[in-house]
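Student: dropping a prediction and its sequence here:
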Amino acid sequence: MAGRKVCIVGVGKIARDQHVPAIDASPDWELAATVSRQGSVEGVPTFRDFDVMLAERDDIEVVSLCLPPQPRFQYARKALKAGRHVMLEKPPGQTLAEVHHLQRLAAEAGVTLFATWHSRMGKGVAGAKAHLAGKEVTGGRITWKEDVRHWHPGQDWVFEPGGMGVFDPGINALSILTEILPKPVHVLRADLDFPNGRQTPIAARIEFSRGVAMELDWLQTGPQTWDIEIETADGSHVVLRSGGNELWIDGERKPVADIEEYPALYARMADLVSEGRSDVDLSPLVHVADAMTLGRRNIVEPFAF
């Protein structure tokens, strides 16, 4: 039996590296079309105009939006109004209000809206959440340092309003944090480093309640660092490394899940569509918005790709 037909909008690095392979490997899905100004996928019909795709391909049930957050709202709005289920790459939108509006549209149309957080599907995340359940968190540290030139080569949109800067990767850590903690935390203060002439930060230091601290840096070369450490009142020490894919508890490495992040996202989407439900958790985006609101702005040296 053929899977549900899906259209990818935005054929860039994340679509090629993650979405296309996940769809191709899944019995639940068939990549039936793409929409992109320049990119394409071999053997798959390509549209340059999203409105034309919606008009001509009423057989496509699901639209997976992989383009940057700045234009994403208008595409999602059109897809929902056309009665299509929608997957949103992270972050789900430029603002909270945008995504709240999309939630209302999805409910009115009776279709599924899935705000995906791929790092929540990290292989060790479920195990960390299970271990921390019912415990009192007394402290924690998030260290998320990577090379923007490697992951976003020449992509100036990340430094434009709505691009989120270093919070583009940092929101991955926040998606894990908000998933595994038994009780929520909130931002107390933040320091944000903006390159001279750029509109979004390239580094940040954030302090949360419950003794949780976060350090973000988008200029780290060599090995990349994606670590979360959590301490609890009973002396337990939980560490997630490699973006949530390695789990260590009290110094011992633990077994983790087998399924990769993006295949897990598409399996989740298949379940949501079948069950007629949506999944839109905005708590990671709330932390970003709060950090931007409370953050002290520091101007640092200019950045160029």
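Tutor: In hand now; what should we look at?
Student: hey, let's count contacts and neighbours off CA atoms from now on
Tutor: Fine.
Student: who does the host helix or strand of residue 206 touch, helix- and strand-wise?
Tutor: Assessed by DSSP states H and E, residue 206 sits inside strand 203-208. In terms of contacts (3 or more Cα pairs under 8 Å, 6 or more residues apart in numbering; DSSP states H and E), strand 203-208 is packed against strand 187-195, strand 212-217.
Student: try this one next to it:
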Amino acid sequence: MSGPIKVALVGIGKIAVDQHVPSIAASEDWELAATVSRAGTVDGVPSYTEIDTMLAENPDIGVVSLCLPPVPRFDYAATCLRAGRHVMLEKPPGATLAEVHALEDMAQDAGKTLFATWHSRMAKGVAAAKAALSGKTVESAHIDWKENVRQWHPGQDWVFEPGGMGVLDPGINALSILTEVLPDPVHLKKGVLHTPENRQTPIKANLTFTGGITAEFDWLKEGEQMWEMTFRTTDGDLVYLMEGGNACVVNDQDMAVSELGEYPALYARMADLVKAGARDVDLAPMVHVSDIMTLSRRIIAPAFEW
């Protein structure tokens, strides 16, 4: 394969504009050749409102990156795979585990790349934390993932609808880091979900996992936002990830971090997968979310309005 890979971006909302578009533009691997959205466009890029039309008119676009919400994503992904295109999935990769397994089977049958992305795993300090914990036994850990939904998802009601996951939408970012850096797997023991009386998904979560790991997710955080996790090992090591995983401190020493940002690293990974004809569909973070929804106790919280 020579020259940049042509990619179509589907769902031109906040995450696409803030992260995907500039990451594609900055990479020599990629050319943004089309967009599909009911309303959003990108200057200078051919735009479509229907995925079928875009696919039919652009046989040279080999990759489709899906940034729309998780509930409608399966149909788009299946359509693209049937049309012989490689597919990149924004997190979470789907609304259910079963549908992502189905997409993985379709991609394998078609010989196409399917990449279930977890952008927080690409945060600059995550590799350093993973290296620091490698071969160690984690004695305890705590996660604080607390942000303001009004700031990060203003007016986006879909996050509070079934499939939107509520506070577990940002929380799954923490879980993606947790499942990446831990030397051994863990599972949920108990949880409490606080769900506004007028919404379908939680706005706060308190979680306890095996291995002495606890987590607090909160979508009503005022002031300074908090995305931090601390790990203690039986050897006495203290590993601290902050800034959403973009900074790592081990035993009070700042660690060297990766150069690429989260989304540029995702697109670099996707380019490698396409060139190798490989797939990457790790559902471990989504398994934890499913367990949280299944096992946790529910508490009715005050109504939420934007």
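Tutor: Happy to help now that I have it. The shown structure was predicted, so the numbers you read here are calculated from the model rather than taken from an experiment.
Student: ok so, going back, now tabulate the helices and strands packed on strand 203-208 of the first structure in CSV and tack on mean neighbour count.
Tutor: Below are these laid out as CSV (neighbours: other Cα atoms under 10 Å):
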stretch, mean neighbour count
strand 187-195, 20
strand 212-217, 21
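Student: make JSON lines out of these and add distance to residue 229 of the first structure.
Tutor: Listed next are those as JSON lines, based on distance: least, Cα to Cα, whole Å:
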{"stretch": "strand 187-195", "distance to residue 229 of the first structure": "17"}
{"stretch": "strand 212-217", "distance to residue 229 of the first structure": "9"}
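Student: which one of the ones you listed lies nearest to residue 26 of the first structure?
Tutor: strand 212-217 (34.0 Å; Cα to Cα).
Student: which part of the second structure matches the helix or strand that comes right after that closest one?
Tutor: Going down the chain from strand 212-217 of the first structure, the next helix or strand is strand 225-232, by DSSP H and E. Alignment of strand 225-232 of the first structure against the second structure: residues 226-233, by TM-score structural alignment.
Student: average offset of that stretch relative to the first structure?
Tutor: With mean Cα distance after the TM-score superposition for the first structure, stretch 226-233 of the second structure departs from the first structure by a mean of 0.5 Å once superposed.
Student: for that stretch, buried residues please.
Tutor: Of the residues in stretch 226-233 of the second structure, 226, 227, 228, 229, 230, 231, 232 count as buried by neighbour count, 16 or more other Cα atoms under 10 Å.
Student: assign a three-state SS to the most far-flung residue of the first structure relative to its centre, would you?
Tutor: Distance from the centre of the first structure peaks at residue 234, with 31.6 Å (Cα atoms, centre = their mean). Following DSSP: H, G, I helix; E, B strand; the rest coil, we place residue 234 of the first structure in the coil state.
Student: same question, residue 33 of the first structure
Tutor: Residue 33 of the first structure carries the three-state label strand when classified by three-state DSSP.
Student: list the contacts for it?
Tutor: When contacts are counted by Cα atoms under 8 Å, 6 or more residues apart in numbering, residue 33 of the first structure touches 6, 7, 8, 44, 45, 46, 47.
Student: of those residues, buried ones?
Tutor: Neighbour counting with 16+ other Cα under 10 Å marks 6, 7, 8, 46, 47 as buried within the contacts of residue 33 of the first structure.
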